[in-house]
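Enquirer: Can you look at this prediction? I've put the sequence above it.
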Amino acid sequence: MNDTLVRLAITQSELFPDWPDEAIARLVAHAVVLVVEPGTCVARAGDPAKYLTILAAGSMHLTREMSSGRTFTAGLHLAGEFHALGLVLSQAQHFYNATCKEKAVLVRIPGELLREMIASNGRLSFSLFAAQERRHFRALKLHASAAVDTIQARVAGLLTSIKARSVSGRDGSGVNLSQDEIATMLGTRRQVVNRALRDMAAEGVIRVEYGRILILDNDKLAQMVSDPN
């Protein structure tokens, strides 16, 4: 059962679309499955990055404790996405705490194995770097929107991005982020996000629940991104 889950997670990941069968078989043979309960921190800032992690199920929140005592939410990984690729390749330390706020299933690939395989065949790195570049461009787009978009458009853009990455990006799907987390990800205050969410809820686009935003109308949400006025 675990071998099947590991193989599915690896072969369906955007990291390994062109890897040959023998390379995939090595990854599957050395990967391990980790089932974690809600609230489990699977990587702490400052710890060495030993594993590339693929989320087979659940989600992973990236946070960092600031000197002010506040918690900064840097991002969110969803089912099917990967974590710590760059850190593993560069043999660096984790910069954020990675916490699974819901029950999650993780597939872990030893970083030492990944580095050895890439060193033996540099062509294997192409798809890894392409996936990392796509993630970088998503972050740049989110950063650029802060200079030109209204807060409602920025909130809508963040929810749209998460929905598009989710395996269930349909009407009625939810985003497991609190208003505080959305505010820190957008670099603004909770009160500002709260007003935008109230307006969006009044238009029937979303419903705000505790620690969760339920998306009711994908079309209206997309319109808010492209035409915030």
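Expert: On my side now, so go ahead. Numbers count the residues shown, from 1 in each chain.

Enquirer: going forward, measure contacts between C-alpha atoms and count neighbours the same way
Expert: Will do.

Enquirer: Would you mind listing the buried residues in the longest helix seen in the chain?
Expert: Identified as the longest helix of the chain according to DSSP state H is helix 125-148. Buried residues in helix 125-148, counting neighbours by 16 or more other CA atoms under 10 Å, are found at 125, 127-128, 131, 142.

Enquirer: wait, which of those residues is closest to C100?
Expert: A131 (22.1 Å; CA to CA).

Enquirer: most centrally placed residue in the chain?
Expert: H77 (1.8 Å; CA atoms, centre = their mean).

Enquirer: Could you pull up the residues touching that residue?
Expert: By CA atoms under 8 Å, 6 or more residues apart in numbering, H77 lies in contact with 55, 59-62, 83.

Enquirer: what's the most distant pair in those?
Expert: L55 and L62 (13.5 Å).

Enquirer: Would you confirm that G80 contacts G58?
Expert: No. Shown here, G80 and G58 do not form a contact pair, counting by CA atoms under 8 Å, at 9.1 Å.

Enquirer: Which other helices and strands does the longest helix of the chain contact?
Expert: Judged by 3 or more CA pairs under 8 Å, 6 or more residues apart in numbering; DSSP states H and E, the packing partners of helix 125-148 are helix 151-165.

Enquirer: now the helix it packs on, how far from the centre of its chain.
Expert: Centre-to-centre, helix 151-165 and its host chain are 13 Å apart (CA atoms, centre = their mean, to the nearest Å).

Enquirer: also this one, for the comparison:
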Amino acid sequence: MAQIANHRNTVASHQIVNSNAIAALRMKGDVAYDALQHRPVAPRALAGLHGHHPQHNGLLAALPEADYARLSQHLEFVDMPFGTTICEAGEQMQYVYFLTSSIVSLLYETADGASSETAVIGYEGIVGADVFMGGGASLHRAFVKSAGYGFRIKASILNEEFARGGALQQLLLRFTQALFTQMAHTVACNRHHTIVQQLCRWLVLSLDRLPGDKISMTQDLIANMLGVRRESVTEAARKLQDEGLIQYSRGQITVLDRDGLEAHICECYAGIKKVYEGLLKN
């Protein structure tokens, strides 16, 4: 709980690339100057800045060209440092976040401060499904567990786009169904399966959203997200390390044998993976 608790009151203070970035790019000759300096930077300018583009997000990449062009006008590029709290449970979300390289954990917290992770979101999805599903207020605390970048859009604008129907609405509804499926499997796994199985599921779900085989995370934070004692995570991690599946050192886990990890995982991961693989196929 220690490190997460330190960030409880850290509301997302994202660095929005706006007029300053446009001015800098103008000097470099990378993009034509736009007199409307206060509107979000165009996606092509952002790609030049950080090597990131909105279509690195799976949902945005799957949109028809016309829908994407209309939506992209309203996107703002954001830096998402580790430990940032995007929103607290019960807060009205002002923005919805399309993730590209960051990973966000959705946490459910009890009145006495205990918490557990109910879902993890990466480049395949968005943070803020509560907005277009009619609630507006977040049901979870959204916590950046792996630093990276993303794009945000005002909740009011996304709601207008969602109301149009069409491809965006269908994609967002399918993602929400996949998210609910992940939550259901997570609840069942945390209740019925061993700590080793839970840890393997957690590691592989993180790997699915990372470009490499390294996960920066302390055992304290993992224990908090799984809702178990730190000693249980230490014992499970030691077992996996003794089997040559992972290497753990100073808050960094290196996965040496993903297939070996998957051999330990219960059926929960397969159920989650199947739904997410079908998310963008249609």
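Expert: Thanks, I have the structure now. These numbers were taken from a predicted model, which means no experiment stands behind them.

Enquirer: what's the mean gap between the longest helix of the first structure and the aligned bit of the second structure?
Expert: Averaged over the aligned pairs, helix 125-148 of the first structure sits 2.0 Å from the second structure after superposition, using mean CA distance after the TM-score superposition for the first structure.

Enquirer: what does that helix rub up against?
Expert: Residues from elsewhere that reach helix 125-148 of the first structure, judged by CA under 8 Å, 6+ apart: 14-18, 85-86, 118, 154, 157-158, 186.

Enquirer: which pair in these spans the largest distance?
Expert: Using CA to CA, the pair of the contacts of helix 125-148 of the first structure lying farthest apart is I118 and R154, separated by 38.0 Å.

Enquirer: the more surrounded of these two?
Expert: Between I118 of the first structure and R154, counting by other CA atoms under 10 Å, R154 is the more crowded of the two (22 against 15).

Enquirer: Contacts only, for that one.
Expert: Under the criterion of CA under 8 Å, 6+ apart, the contact partners of R154 of the first structure comprise 142, 145-146, 186, 225.

Enquirer: residue in the second structure matching it?
Expert: Matched by TM-score structural alignment, R154 of the first structure corresponds to Q198 in the second structure.

Enquirer: Count the residues that sit near whatever residue of the first structure lines up with A69 of the second structure.
Expert: In the first structure, the residue equivalent to A69 of the second structure is A25, according to TM-score structural alignment. The local packing count at A25 of the first structure equals 13, with neighbours defined by other CA under 10 Å.

Enquirer: thinking again about what came up before, which of the helices or strands spans the residue nearest to the centre of the first structure?
Expert: Following DSSP states H and E, one finds H77 of the first structure within strand 71-78.

Enquirer: and H30 of the first structure, what does it touch?
Expert: 109-110.

Enquirer: any idea how far it is from A131 of the first structure?
Expert: 22 Å (CA to CA, to the nearest Å).

Enquirer: can you pull out the strands in the second structure?
Expert: Using DSSP state E, the strands assigned to the second structure run over residues 76-80, 85-87, 95-99, 103-109, 115-121, 126-127, 141-146, 148-154, 214-216, 246-249, 252-255.

Enquirer: Report the contact partners of the nearest residue to S146 of the second structure once chain neighbours are set aside.
Expert: Residue nearest to S146 of the second structure in three dimensions, not counting chain neighbours: I103, with 4.9 Å by CA to CA, 6 or more residues apart in numbering. Listed by CA under 8 Å, 6+ apart, the contact partners of I103 of the second structure are 120-123, 144-148, 206, 209.

Enquirer: switch the cut-off to 7 Å
Expert: Each residue near I103 of the second structure by CA atoms under 7 Å, 6 or more residues apart in numbering is listed here: 121-122, 144-147.
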